[in-house]
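Trainee: Kindly generate the corresponding structure for this input.
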Amino acid sequence: MSNISVIGLGIMGLPIAINLVKAGHTVTGYNRSPERIQKLVDAGGHAARSVAEAATGADVIITMVPDSPDVEAVVSGPDGVFANAAPGALWIDASTIRPDVARHLATEAREAGLRPLDAPVSGGEQGAIDGALSIMIGGIRADVDAAHDVLSAIGKTIVHVGPSGSGQTVKAANQLIVAVNIEALAEAVVFLEAHGVDREAALKVLGGGLAGSKVLDQKGQKLLDRNFDPGFRLALHHKDLGIVTAAAREAGVIIPLGAIVAQLVAATVQRGDGGLDHSALFKQVLELSGRD
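Mentor: I've put the predicted structure just below:
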């Protein structure tokens, strides 16, 4: 079993840390909000008072923070991960950040003697709670193999997709697909409601055919219930689509649907709904259709 530190105990980071405790690892957590650390302690983990303390002596350091600047802040400087982790420690960044940032941070990590992996996850809060995340990993194969026991405690689909930065590139594609699916599902539900169809029956039969998807399975009932409690906040998906559109532009790739959905997500965030679940795209479709 490993000594693991998890830095960032938010909606995803806390259940990840708790599942690592359940798997028998020694887990130390750090978070800016101390009440999240206490929840880990209550589950059998340990508390760190700083990033430096969390990194010191850990075999594996997992970072799960919101954005590229947050990761850079956590790993850099005299109080960061790179300056305090032991040589040979695995650094697994499970955040969703820009692929170019992941690549340059991986270079810095190796210069500091660490073994970096960019390993963003998909599956949402429930996937994190169930230990059933899909994990896309960029890095060196030997380091991926070394991290397997840790990652298998939090995920069911664990795939090495290429060198450093590749995990973040695949995650960007994931976020593009998910956003387009949520928008399509939202439009379909408004369409069904406008025609007075039995909504539950309609989603059941759609889910059993080619239109079926995990997005329909996980978000369909939330739309019907108008329940937008955050499993993955719309503001974070807005950030992710910024990564997608920037990376597409850099590669010279045209993503017309992605561009449209990115604007719809941006508009929903700007109207003040960024703290809601990303399925709250439905609210905008309702408004545009003059319905509630």
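
Trainee: alpha carbons only for contacts and neighbour counts from here, please
Mentor: Will do.

Trainee: my read: residue 277 touches residue 229, true?
Mentor: Yes - using CA atoms under 8 Å, residue 277 is in contact with residue 229, at 5.7 Å.

Trainee: Look at the two and report which has more neighbours.
Mentor: residue 277 (21 against 14; other CA atoms under 10 Å).

Trainee: Could you also give me the structure for this second sequence? I'd like to compare it with the first:
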Amino acid sequence: MSNIAVIGLGIMGLPMAKNLLAAGHTVTGYNLSQDRIDELVAAGGQGANGIPAAVKDADVIITMVPDSPDVAAAVRGEEGIFANAKKGALWIDASSIRPDVAKELADEATAAGLRAVDAPVSGGEQGAIDAVLSIMVGGTDEDFASALEVLQSVGKTIVHVGPAGAGQTVKAANQLIVAVNIQALAEAIIFLEAFGVDTDAALKVLGGGLAGSKVLDQKGQKMLDRDFAPGFRLALHNKDMGIITAAARQAGITIPLGAHVAQLVGSAVQQGDAGLDHSGLFKLTAAFAGRA
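Mentor: Here you go, the predicted structure:
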């Protein structure tokens, strides 16, 4: 078992830390808000008052923070991970950030004497709670092998997809597929409701055919109930769509559906729905259809 530091105890980070505890690891957590640290301590973990204290004895360090600048801030500088972790420690970045930033920070980690993998996750809050996340990992074969036991404590489908930055590239593709599926599901539900169809029955039969998807399974009922309590916030999906569209431009490719849905997600955020679950994109779609 390992001494693990978890930096970022939010919607995803805290349940992941709890699952690491359940697997027998020693877990020290740090978060900007004390209440999340207190919850980890109540579950049997340890709390730290800053990144240096959290990482100083860690064999493995996991970061789970919102965006590329947040990861960079956590690792760089005198108070950052690179300056305070012991040599040879393994840094696993489970955040969803730009692939080029992931590669850049992995190189900096190597220069600082650490090992690094980018390991963004998919599955939302419930997937984190149930330890069934899908995890796409970028890094060397050796570092992936070192990270695997820890990742198996929080995920179910764990795949090495290539060198540093590759995990973030695959995560961007994941978020593209999810966003387009959410939009299609929202339109389908509004279409069904407009004709007075039994939507519960309709989603049941659609879920058993080619239209079935995890998005339909996990988000369909939320849309029917107009319950958009966050499992993955629209603000974060908006950030991810920005990563996707920027990376597509960098690669010289077009993603017509992705670009359109990125605009819709951005519009929903600008209208005040940033804190809703990403299934809250339904609200904007309903408004467009005159059925808000």
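
Trainee: What TM-score do the two superposed chains give?
Mentor: Taking TM-score structural alignment, normalised by the length of structure 1 as the basis, the two superposed chains have a TM-score of 1.00; 292 aligned residues with a CA RMSD of 0.4 Å.

Trainee: Tell me which stretches of the stretch 101-250 of structure 2 form helices.
Mentor: 124-130, 141-151, 166-194, 199-207, 214-225, 234-251 (DSSP state H, counting those that start in this stretch).

Trainee: Kindly present those helices as TSV, with separate columns for mean neighbour count and distance to residue 53 of structure 2.
Mentor: Below are those laid out as TSV (neighbours: other CA atoms under 10 Å; distance: least, CA to CA, whole Å):
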stretch	mean neighbour count	distance to residue 53 of structure 2
helix 124-130	19	25
helix 141-151	17	21
helix 166-194	20	28
helix 199-207	15	48
helix 214-225	17	38
helix 234-251	19	28
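
Trainee: looking at those helices, which is closest to residue 86 of structure 2?
Mentor: Of all those, it is helix 141-151 that lies closest to residue 86 of structure 2, at 16.0 Å by CA to CA.

Trainee: average distance between the closest one and structure 1?
Mentor: The superposed helix 141-151 of structure 2 is, by mean CA distance after the TM-score superposition for structure 1, a mean 0.7 Å from where its aligned residues fall in structure 1.

Trainee: which helices and strands does that helix pack with?
Mentor: strand 90-93, strand 115-118, strand 133-138, strand 155-162 (3 or more CA pairs under 8 Å, 6 or more residues apart in numbering; DSSP states H and E).

Trainee: which of the ones you listed sits most buried?
Mentor: When you average the neighbours per residue for each of those (mean count of other CA atoms under 10 Å), strand 115-118 leads with a mean of 30.

Trainee: now for that strand, which elements pack on it?
Mentor: Counting by 3+ CA pairs under 8 Å, 6+ apart, strand 115-118 of structure 2 packs on strand 90-93, helix 99-111, strand 133-138, helix 141-151, helix 166-194.

Trainee: would CSV of the ones you listed with distance to residue 292 of structure 2 be doable?
Mentor: As requested, these are exported to CSV (distance: least, CA to CA, whole Å):
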stretch, distance to residue 292 of structure 2
strand 90-93, 39
helix 99-111, 37
strand 133-138, 33
helix 141-151, 42
helix 166-194, 10
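
Trainee: Tell me which of the ones you listed sits nearest to residue 35 of structure 2.
Mentor: Nearest to residue 35 of structure 2, of all those, is strand 90-93, at 22.6 Å by CA to CA.

Trainee: which residues are in contact with the closest one?
Mentor: 59-64, 114-120, 143, 146-147 (CA atoms under 8 Å, 6 or more residues apart in numbering).

Trainee: Apply 6 Å and report the result again.
Mentor: Applying CA atoms under 6 Å, 6 or more residues apart in numbering, the set of residues contacting strand 90-93 of structure 2 from outside is 60, 61, 62, 63, 115, 116, 117, 118, 119.

Trainee: what do you get for stretch 176-189 of structure 2?
Mentor: By CA under 6 Å, 6+ apart, the residues outside stretch 176-189 of structure 2 that reach it are residue 282.

Trainee: What's the average distance for that stretch when superposed on structure 1?
Mentor: Average distance, stretch 176-189 of structure 2 versus aligned residues of structure 1 after superposition (mean CA distance after the TM-score superposition for structure 1): 0.1 Å.

Trainee: Kindly name the residues of structure 1 that line up with that stretch.
Mentor: Using TM-score structural alignment, stretch 176-189 of structure 2 corresponds to residues 176-189 of structure 1.

Trainee: which residues sit in contact with residue 127 of structure 1?
Mentor: Contacts of residue 127 of structure 1 (CA under 6 Å, 6+ apart): residue 133.

Trainee: How much space separates it from residue 30 of structure 1?
Mentor: Residue 127 of structure 1 sits 21 Å away from residue 30 of structure 1, taking CA to CA, to the nearest Å as the criterion.

Trainee: swap in residue 222 of structure 1?
Mentor: Applying CA to CA, the value for residue 222 of structure 1 to residue 30 of structure 1 is 32 Å.

Trainee: Please apply the same query to residue 71 of structure 1.
Mentor: Per CA to CA, residue 71 of structure 1 is found 14 Å from residue 30 of structure 1.

Trainee: Ok, residue 131 of structure 1 next?
Mentor: From residue 131 of structure 1 to residue 30 of structure 1 the distance is 20 Å (CA to CA).
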